[in-house]
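Visitor: Take a look and give me a structure for this.
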Amino acid sequence: MDERKGDYMDFLDFLKQRRSYRQYTGEPVEKELLDRIVEAGLLAPSGRNIKPEELIVVTDPKLLTQLSQCRKAGSQMLEGAGACIIVLGDEDKTDVWVEDCSNVILTMHYMASSLGLGSCWIQGRNRVSSTEDSTEDYIRNIFHFPKNLRLEALLSVGHIDQTLPAKEVTEELLNKVHTPKY
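Guide: Coordinates of the predicted model:
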């Protein structure tokens, strides 16, 4: 039996309580908290440890408002967020940049939640902006990143003034598990 059990939250309980938040208080997110979120993302697993990710951390309210239009729908929460982390992958480094960047985003999503912040994954790859450009081109026009860097997603981050109820594994979810064959 692990004697440390009482010192930390059970990971399954953490996952049940972790939620995606789309409404924020508008308060800035402290640099120390953002640094911890970014550090967690940089520690995410990567195929052959190639690490194709590049991150752009945005805290300027004007840029956040501009980013809130990076998709036709589903990005408006950025206007009230305290920060946004744009996750790009270098397609010249590896053919699994999408998977590697997804690990980065998910790890940062978990870290934000562990710090008591709300966050939400905003898919960017293969999406269209409010200006009918691709979301990637819309963001590239603002931040001027090179063509070999491809947009995977954005993570909105902010302070929350409410918590959503915990989730449970339902019968419907359990029916997705097949043993030993489909």
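Visitor: Only C-alpha atoms from now on, for both contacts and neighbour counts.
Guide: OK.
Visitor: by contact count, what packs against the longest helix anywhere in the chain?
Guide: Once the chain is assigned using DSSP state H, the helix that runs over the most residues is helix 97-114. Other elements packing on helix 97-114 under the criterion 3 or more Cα pairs under 8 Å, 6 or more residues apart in numbering; DSSP states H and E are helix 31-42, strand 53-58, strand 83-90, strand 118-123, strand 149-158.
Visitor: Next, the structure of the following sequence, for comparison with the previous one:
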Amino acid sequence: MLCEKCGQHEATVKFVQIENNNKTELRLCQDCAQGYTNFSTGFDLQHLLSSMFQTGKIGQKLSPSQPMKKCPTCGRTILDVQKTGRLGCSSCYEVFHDELNPVLRRLHGSSTHTGKVPARGYPKVRVNRQIEDLRKRLQECVRQENYEQAAKYRDELRLLEAKVAGGDGE
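Guide: Below is the predicted model of the structure:
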């Protein structure tokens, strides 16, 4: 699909805005997306990320004797990430894992991304995600002392785990 702004390059970025139950989508190429600011977010994401970093480990001052963590792939330091709110490359996620985890948990409620799985062709992935979700629900029910619901989740979890162990992930 071509960029909806310039019409010349392949669209690689998709903006989605939902306002008053109206969904607006825009597909742009990388160049057009860089300068696109027509979607109002209501807050400055860069400022939000910077302030969240400052409340955790990243906001702590480093002594001169402490070496600064640096990504070997792109050369970004944790201070660069704090200032811009952006990582330089995919390796940054691993290099700055300890600093990013608390921020991602506060921002998203989890430090792992769970995206959509195609309906066909990935039954084991879907079942494994269901198992992971049930485990979280089970833990939450036990934490809240809702033992009846926890027992239901436990039973459902056992069925799914048996299904996976039996090789019947479809």
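Visitor: TM-score of the superposition?
Guide: The pair, once superposed, lands on a TM-score of 0.23 when counted by TM-score structural alignment, normalised by the length of structure 2; 64 aligned residues with a Cα RMSD of 4.7 Å.
Visitor: ok so, going back, let me know the angle separating the longest helix of structure 1 from strand 53-58.
Guide: Orientation check (axes from the mean of the first three to the mean of the last three Cα atoms, to 10 degrees): helix 97-114 of structure 1 against strand 53-58 gives 40 degrees.
Visitor: Helix 97-114 of structure 1: which residues count as buried?
Guide: Using 16 or more other Cα atoms under 10 Å as the burial criterion, the residues of helix 97-114 of structure 1 that qualify are 97-98, 100-113.
Visitor: And the residues you listed, which is closest to Leu154 of structure 1?
Guide: Comparing the buried residues of helix 97-114 of structure 1 against Leu154 of structure 1 with Cα to Cα picks out Ile105 as the nearest, at 7.9 Å.
Visitor: for that closest one, what are its contacts?
Guide: When contacts are counted by Cα atoms under 8 Å, 6 or more residues apart in numbering, Ile105 of structure 1 touches 41, 87, 121, 153-155.
Visitor: Just the residues contacting the helix or strand hosting Glu148 of structure 2, thanks.
Guide: Remark: Glu148 of structure 2 resides in helix 147-165, with elements defined by DSSP states H and E. Helix 147-165 of structure 2 is touched from outside by 124, 127, 131, 134-135, 137-139, 141-142, 169, with contacts defined as Cα under 8 Å, 6+ apart.
Visitor: what's around the residue nearest to Ile86 of structure 1 when sequence neighbours are not counted, how many residues?
Guide: Among residues not flanking Ile86 of structure 1 along the chain, Leu154 sits closest, at 4.4 Å (Cα to Cα, 6 or more residues apart in numbering). Taking other Cα atoms under 10 Å as the neighbour definition, Leu154 of structure 1 ends up with a count of 25.
Visitor: thinking Leu154 of structure 1 is in contact with Thr135, fair?
Guide: No: here Leu154 of structure 1 does not reach Thr135: they are 10.5 Å apart, not a contact under Cα atoms under 8 Å.
Visitor: mind checking how far the spatially closest residue to Arg137 of structure 2 that is not a sequence neighbour is from Gln139 of structure 2?
Guide: Leaving out its chain neighbours, the residue that sits closest to Arg137 of structure 2 by Cα to Cα, 6+ apart is Tyr153, at 7.3 Å. Separation of Tyr153 of structure 2 from Gln139 of structure 2 (Cα to Cα, to the nearest Å) stands at 10 Å.
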